[in-house]
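**Q** Sharing a sequence plus its predicted fold:
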Amino acid sequence: MFLAPFVLVVLVAAQPGASGQGDAPSAPQSAAPAAAMPAPPLVASPDACAAESDYLAGFDALVQGEDARAVESLERVLEACPQHPYAPELARLARARLNPGAKLAQETLARPPQAEGTSQGARASLTILQTMHGITQGILLCTIAGCDDSRAYVAVSLLGGGAGTAASLLLTRSGLTPGQAAAINSGTVWGFGYGLASIGSFDLDGDNAIASVMVGALGFTGLGLLIAEFAQPTAGQVSLANSGGLWAGVVAGMLMATNNNGDERVFFGIEQGVVAAGIVTFALISRDLDISHGRVLLIDAGGILGGLLGASVLFLVDAEQDADVFLVGTSVGVLAGLGTATFLTRDYDARDDAPTVTVAPTAMGRHGGLGLTMLGQF
């Protein structure tokens, strides 16, 4: 009785199918972890990592702001050499700069200077000065014509003033910028100045002298119209050109006054040439500058103070008895004052309308996580 169960247990354990069935399920269990284990990453060969030309192209594109081309080049580098020490971070930077939020922040802090708009004040200033121009032209014309009656002078003056007013208002109905008005008015003023200087440089008298003033004013006004129409300068650029011509003439006049040759024709001729050179030179320089009318006025004030300081120093040391030394010292003071004022006002026109801090969403991290980019002026 006791031997039968023992024999049955031994027979069951000795069955070949039992051993196979018990071991069969264990095989997949032991094989499953081996199949789930990932293969070790393949290390790129030295030949594959030799894609430095793509890396250099991507780096150059990133420096030049061509972010899309930089991403393409750097992605090719990462495909060839995943272990490249610098390409992953540069690619992440290029992708972040392509993000709309990052571009918005960059453009907010680097906005181009705004174009000068039209102004009713510009039309008013043009109308006032051209009305006076017309009145002056009428008086000069009546003088050449030999008007004997004062009523003729009044009538011609009213006619000239009315013509100047009507032309200023009718020709600017579409709008006028302050720079354009300044260019036209400056042409008129310089025209009168050159007309008067031509009297001395060409030794004119009588009707020829009057005609010189009339032609100079009309001719330079027309030149101002052409500049206003085609160059479209700003008020600051016109002011800089005017100041360049004015101070060039002042300094040249004081230096030439030290040469007592008494030839007025040579003096006025050189003055006209120097002033013209100053106007043209600073007009060309102003084309590449974003300068305001206010800064030019401060620079002019520096020239005035510098000239007064130079003259005062020479007066205190009793050098005013020598006129040549006094004139040269004053000229040096003017130049020093202009240079000092230019340096001290270098940040006068700095843009201050950009926000102090700009926050924009952007992609952060190597795996494209979201974050915030903060740009600001500190």
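**A** That came through fine. Numbers count the residues shown, from 1 in each chain.
**Q** CA atoms for contacts and neighbours, from now on please.
**A** Noted.
**Q** What residues sit buried inside the helix or strand harbouring residue 107?
**A** Applying DSSP states H and E as the criterion places residue 107 in helix 100-109. Buried residues in helix 100-109, counted by 16 or more other Cα atoms under 10 Å: 101, 102, 104, 105, 106, 108, 109.
**Q** The structure to be compared is supplied as follows:
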Amino acid sequence: MNNEKKFNRRKWLKLGVGGTIGVISLKLLGCKENTDVQECVPTQYDTMGPFHPNKDQADKDFDLTKFNGSVSKPKGQVIYVRGKVSDEKCNPISNALVMIWHANTHGKYTHEYDTNQIEDDPNFQGWGQMKTNEKGEYGFKTIKPGKYIVDADNDDWRTPHIHFKVARRGYHELITQLYFEEEIELNKKDAFASKLSEVEKKQVSIKSQKGIQGIEIDAILLNFDITLKNVKKEEKDKKEFVEYIGVYKVKYKSTPLEKELIQFYGGNREELKITISKENGVLTAEMPIQPKCEIFPKFKDRYIYRAFEADIEFKRNDENQVTGLVFHRHYDFPEIYADKI
């Protein structure tokens, strides 16, 4: 790997650290009803990462091992990921949209910004989505993602992981990552998995099961239950939401690092706009090549943009009107300023 590619890979990762099918028969995915008593603690939030799906595709169903009708299979270990989406009172949540995306078996994403010189797999779908059934169940068939290098100079790797985004009206959007329990050494080195508390590990570090009836004899099964946090009445439709809603045009100052940062968030830095809107009673932020994600109140006029490990601070003029915002990264990146238009 040449230095340019290493730099790009590392830079994109640091910048990022920060069509639905109907309900399928989950018996085909080896699902069974979970009768264990659960505490139903909300699943821990994790960064979205830089390689989330940013372009639509015709084939985006629950089976990531079949892509656009190809008879060829993707390389790698076949895995099934199943689970149940519940609320804090352990009630199943039906019709929740569950999206997953991850690297192929070689450690490369199906994404235009993954410039790492690793083998592509044209038979791997890259991402998929489905809605939970009446019991809150979901299930995907895919392949185990490979590890990939972040910084070769420091032997910095990302452990195999699967990104999840789960959304349902009346609940806070969840973005998290599933880790493989057996990847002990890689999990210890991973920038995110290594920071998990013991409680969080029990939630998102999942044991691979082999020899499960109902799936291929050499396939692996992972059970990953998810709990969403209810949007409380006092959190919905806050008075200040109306003041924040609008489009904000970024002011570009032409520093090299700011250029890279802005291009990552919006592609064309001269036309980068941040859209703040209200959806299902909560506030969201969206940029041209980034998905719409919920932002969470921190204190007056400041919200946490958890998907990208950043804060959005709304600015007011002398008449107490919202006139702009500041995008604060949680690392040593420049702040991004934007005026409300």
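**A** Now that the structure is in, tell me what you want to look at. Quick caveat: nothing in here was measured; it's all calculated off a predicted structure.
**Q** Drop the TM-score for these two in here.
**A** Superposed pair, TM-score by TM-score structural alignment, normalised by the length of structure 2: 0.20. Supporting alignment: 117 aligned residues with a Cα RMSD of 6.9 Å.
**Q** hang on, the earlier thing: what helices and strands are in contact with the helix holding residue 107 of structure 1?
**A** strand 357-364, strand 369-376 (3 or more Cα pairs under 8 Å, 6 or more residues apart in numbering; DSSP states H and E).
**Q** among the ones you listed, which is the most enclosed?
**A** strand 357-364 (a mean of 17; mean count of other Cα atoms under 10 Å).
**Q** Show me the contact partners of it.
**A** With Cα atoms under 8 Å, 6 or more residues apart in numbering as the test, strand 357-364 of structure 1 has contacts from 95-96, 99-102, 104-105, 108, 369-377.
**Q** Okay, angle between that strand and strand 369-376 too, please.
**A** 150 degrees (axes from the mean of the first three to the mean of the last three Cα atoms, to 10 degrees).
**Q** which SS class is the residue nearest to residue 249 of structure 1 when sequence neighbours are not counted?
**A** Once flanking residues are discounted, residue 249 of structure 1 sits nearest to residue 275: 5.1 Å by Cα to Cα, 6 or more residues apart in numbering. What DSSP: H, G, I helix; E, B strand; the rest coil gives for residue 275 of structure 1 is helix.
**Q** Between the two ends of stretch 167-182 of structure 1, how far is it?
**A** 16 Å (Cα to Cα, to the nearest Å).
**Q** can you map out the helices along the stretch 1-150 of structure 1?
**A** For the stretch 1-150 of structure 1, helices defined by DSSP state H, counting those that start in this stretch occupy the ranges 3-13, 16-23, 26-36, 52-63, 67-80, 87-98, 100-109, 120-145, 150-170.
**Q** For residue 219 of structure 1, find the nearest of those helices.
**A** Between residue 219 of structure 1 and the helices of the stretch 1-150 of structure 1, the tightest spacing by Cα to Cα is seen for helix 120-145, at 12.5 Å.
**Q** list the helices and strands the helix or strand where residue 261 of structure 2 lies packs on?
**A** In the assignment (DSSP H and E), residue 261 of structure 2 maps to helix 256-266. Judged by 3+ Cα pairs under 8 Å, 6+ apart, helix 256-266 of structure 2 is in contact with helix 3-16.
**Q** buried set for the helix it packs on?
**A** 6, 8, 9, 10, 11, 12, 13, 14, 15, 16.
**Q** Closest to residue 286 of structure 2 out of these?
**A** Distances from residue 286 of structure 2 to those, taken by Cα to Cα, are shortest for residue 16, at 14.5 Å.
**Q** Distance of that closest one relative to residue 165 of structure 2?
**A** 15 Å.
**Q** From residue 189 of structure 1, how far out is residue 247 of structure 1?
**A** For residue 247 of structure 1, the distance to residue 189 of structure 1 - Cα to Cα - is 16 Å.
**Q** re the thing from before, can you lay out the helices of the stretch 1-150 of structure 1 as a markdown table showing distance to residue 298 of structure 1?
**A** Output for the helices of the stretch 1-150 of structure 1, formatted as a markdown table (distance: least, Cα to Cα, whole Å):
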| stretch | distance to residue 298 of structure 1 |
| --- | --- |
| helix 3-13 | 112 |
| helix 16-23 | 99 |
| helix 26-36 | 78 |
| helix 52-63 | 39 |
| helix 67-80 | 43 |
| helix 87-98 | 41 |
| helix 100-109 | 27 |
| helix 120-145 | 21 |
| helix 150-170 | 30 |
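**Q** closest one to residue 312 of structure 1 among those?
**A** Closest among the helices of the stretch 1-150 of structure 1, once you apply Cα to Cα, is helix 120-145, at 36.2 Å.
**Q** Show me which of the buried residues of helix 100-109 of structure 1 is closest to residue 80 of structure 1.
**A** Nearest to residue 80 of structure 1 among the buried residues of helix 100-109 of structure 1, with distances taken as Cα to Cα, is residue 102, at 28.8 Å.
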